[in-house]
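Visitor: Next come a sequence and a model predicted from it.
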Amino acid sequence: MSFEEKTLKSERIYEGKIVNLRVDTVELPQKKYSKREIIEHAGAVGILAVTKDQKIVLVKQFRKPVEETILEIPAGKLEAKENPADCALRELGEETGYKTSKVKKLLEFYSSPGFTNEVLHIYLAEDLEEGIAHPDEGEFVEPVHIGIEEALEKITKGEIKDAKTIIAILAYKNILNML
């Protein structure tokens, strides 16, 4: 059985700086019809940065959609046709001041494929050199350094709630377990 939905009509509802919203009319496999609200997003990167003393670099940042200050890995939106590894290095420098020439792609995933096409690329950054953070205008972040075990504990206690951060930390822990 094919699960594919054939798009019959697509209507752009909103165009924004970060996301666009469209509504697609689709034909379902059993020849019924439905509407799909889809948020288009250019994609993003997250960087799990590890210092020489094996601390993970997170940033503390207020996130308006959830009305909370949360801990997350440095991250940012891909610019048009930007290479994800270049974006990772740019965001690492902007949000933490750290620089490196050593980044390795860990994985990529869909953030929430039920309503958005956003792909997140997660990188590991090691051999960090300290520098001065230069966040974007209107971006307020504070770097925080924690060990892997403390990070895992914060996930378990619900103190780290950001999905990309949880995924990145668990992927890194898995790598450490394989060594």
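Guide: Cool, got the structure.

Visitor: When you work out contacts or count neighbours from here on, use the C-alpha atoms and nothing else.
Guide: Fine.

Visitor: what's the longest helix seen in the chain in contact with?
Guide: Secondary structure of the chain read by DSSP state H shows that its longest helix is helix 163-178. By CA atoms under 8 Å, 6 or more residues apart in numbering, the residues outside helix 163-178 that reach it are 46, 48, 72-73, 106, 111, 120, 122, 148, 151-152, 155, 160.

Visitor: Included below, for side-by-side comparison, is a second structure:
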Amino acid sequence: MKKFEEETIHTEKIYDGKVVKLQVDDVILPNGKKSKRELIKHPGAVGIIPITKDKKIVFVEQYRKPLEKTLVEIPAGKLEAGEKPEITAIRELEEETGYTTNSLQFVASFYTSPGFADEIMHLYITDNIVPLEHEVAGDDDEFVELIELTLQEAIQYVKEQRIHDAKTNYAVLYLQTLERM
């Protein structure tokens, strides 16, 4: 066994939902003791940083039930089975914003909550967005409003915690870093 690796000796499936699967694993720790790990299995997701011709970032504002509040976020969504992240990124951009692009640049991939979930987020950026000619139907249970902000306005939203999720904070920090280089 590797230095920090835990050996799974039993897995109990708890829930198999539309977005996540929950399980509890019994493990043997590196020191030989037993423990339990509560895990969330997730298919992965994408986030997109769409930038308009006049250098504004397109965000969506939406209500987040787990937080019982509204957040301003970059467009994002869950990978469908077998779907490449680039395809998901364009689909989510179209569904959530009414824009499309033929030019995506990969930024990074990162785990969102590695202490209990395996969700990986793939982040893309595009500064070549154009309005769709025809509206694309989004999810029936998703209600969003577009907000276009300058980088400085986005930084202020972070300070005010109107932007308060990891992927969007990452996106704003990434753009802020680009400005300094």
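Guide: Yep, that arrived. Worth saying up front: this structure is predicted, and the values here are computed from it rather than measured.

Visitor: quick one: TM-score?
Guide: Superposed pair, TM-score by TM-score structural alignment, normalised by the length of structure 1: 0.96. Supporting alignment: 178 aligned residues with a CA RMSD of 1.1 Å.

Visitor: Could I get the full set of helices for structure 1?
Guide: Going by DSSP H, structure 1 shows helices at 84-96, 148-156, 163-178.

Visitor: picking that back up, ok and the longest helix of structure 1 relative to helix 148-156, angle-wise?
Guide: 140 degrees (axes from the mean of the first three to the mean of the last three CA atoms, to 10 degrees).

Visitor: about what we covered before: winner for burial among the helices of structure 1?
Guide: Between those, helix 84-96 has the highest mean count of neighbours, a mean of 22, where neighbours are mean count of other CA atoms under 10 Å.

Visitor: just the strands in structure 1 please.
Guide: 6-15, 19-27, 33-41, 44-50, 55-63, 68-72, 75-77, 102-110, 119-126, 141-147 (DSSP state E).

Visitor: Deepest in the core, which of the ones you listed is it.
Guide: Ranked by mean neighbours (mean count of other CA under 10 Å), these are led by strand 44-50, with a mean of 25.

Visitor: now that one: which residue numbers in structure 2?
Guide: Residues 45-51 of structure 2 are the counterpart of strand 44-50 of structure 1, counting by TM-score structural alignment.

Visitor: can you list contacts of the matching stretch?
Guide: Taking CA under 8 Å, 6+ apart as the rule, stretch 45-51 of structure 2 contacts 57-59, 74-79, 85, 88-89, 93, 119-129, 167, 171.

Visitor: Kindly report the same for stretch 23-43 of structure 1.
Guide: By CA under 8 Å, 6+ apart, stretch 23-43 of structure 1 touches 2-13, 18-22, 77-80, 115-121.

Visitor: Please repeat the previous calculation with a cut-off of 7 Å.
Guide: Contacts with stretch 23-43 of structure 1, where a contact means CA atoms under 7 Å, 6 or more residues apart in numbering, come from 2-12, 18-22, 77-78, 115-120.

Visitor: okay but Leu128 of structure 1 is in contact with Gly97, surely?
Guide: No: checked against CA atoms under 7 Å, the pair Leu128 of structure 1 and Gly97 is beyond contact range at 9.7 Å.

Visitor: Structure 2: which residue goes with Ile146 of structure 1?
Guide: Using TM-score structural alignment, the equivalent of Ile146 of structure 1 in structure 2 is Leu149.

Visitor: May I ask you to confirm that its match is in contact with Lys56?
Guide: Yes: with contact defined as CA under 7 Å, Leu149 of structure 2 counts as touching Lys56 (5.2 Å).

Visitor: How about Gly47 of structure 2: what's its closest non-neighbour residue?
Guide: Closest residue to Gly47 of structure 2 apart from its sequence neighbours, by CA to CA, 6 or more residues apart in numbering: Ala76 at 4.2 Å.

Visitor: For Lys77 of structure 1, give me its contacts.
Guide: For Lys77 of structure 1, the contact set (CA under 7 Å, 6+ apart) comprises Gly43, Ala44, Val45.

Visitor: Please repeat the previous calculation with a cut-off of 8 Å.
Guide: If you count contacts by CA under 8 Å, 6+ apart, Lys77 of structure 1 has them with Ala42, Gly43, Ala44, Val45, Cys87.

Visitor: Can I get those residues in JSON lines including distance to Pro65 of structure 1?
Guide: Shown next, in JSON lines, are these (distance: CA to CA, whole Å):
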{"residue": "Ala42", "distance to Pro65 of structure 1": "19"}
{"residue": "Gly43", "distance to Pro65 of structure 1": "18"}
{"residue": "Ala44", "distance to Pro65 of structure 1": "17"}
{"residue": "Val45", "distance to Pro65 of structure 1": "19"}
{"residue": "Cys87", "distance to Pro65 of structure 1": "23"}
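
Visitor: Tell me which of the residues you listed persist in structure 2.
Guide: Using both residues aligned by TM-score structural alignment, their matches' CA atoms under 8 Å, structure 2 keeps these contacts from the contacts of Lys77 of structure 1: Ala42, Gly43, Ala44, Val45, Cys87.

Visitor: So which of the strands of structure 1 is nearest His134 of structure 1?
Guide: strand 141-147 (9.8 Å; CA to CA).

Visitor: Alright, that wraps it up for me.
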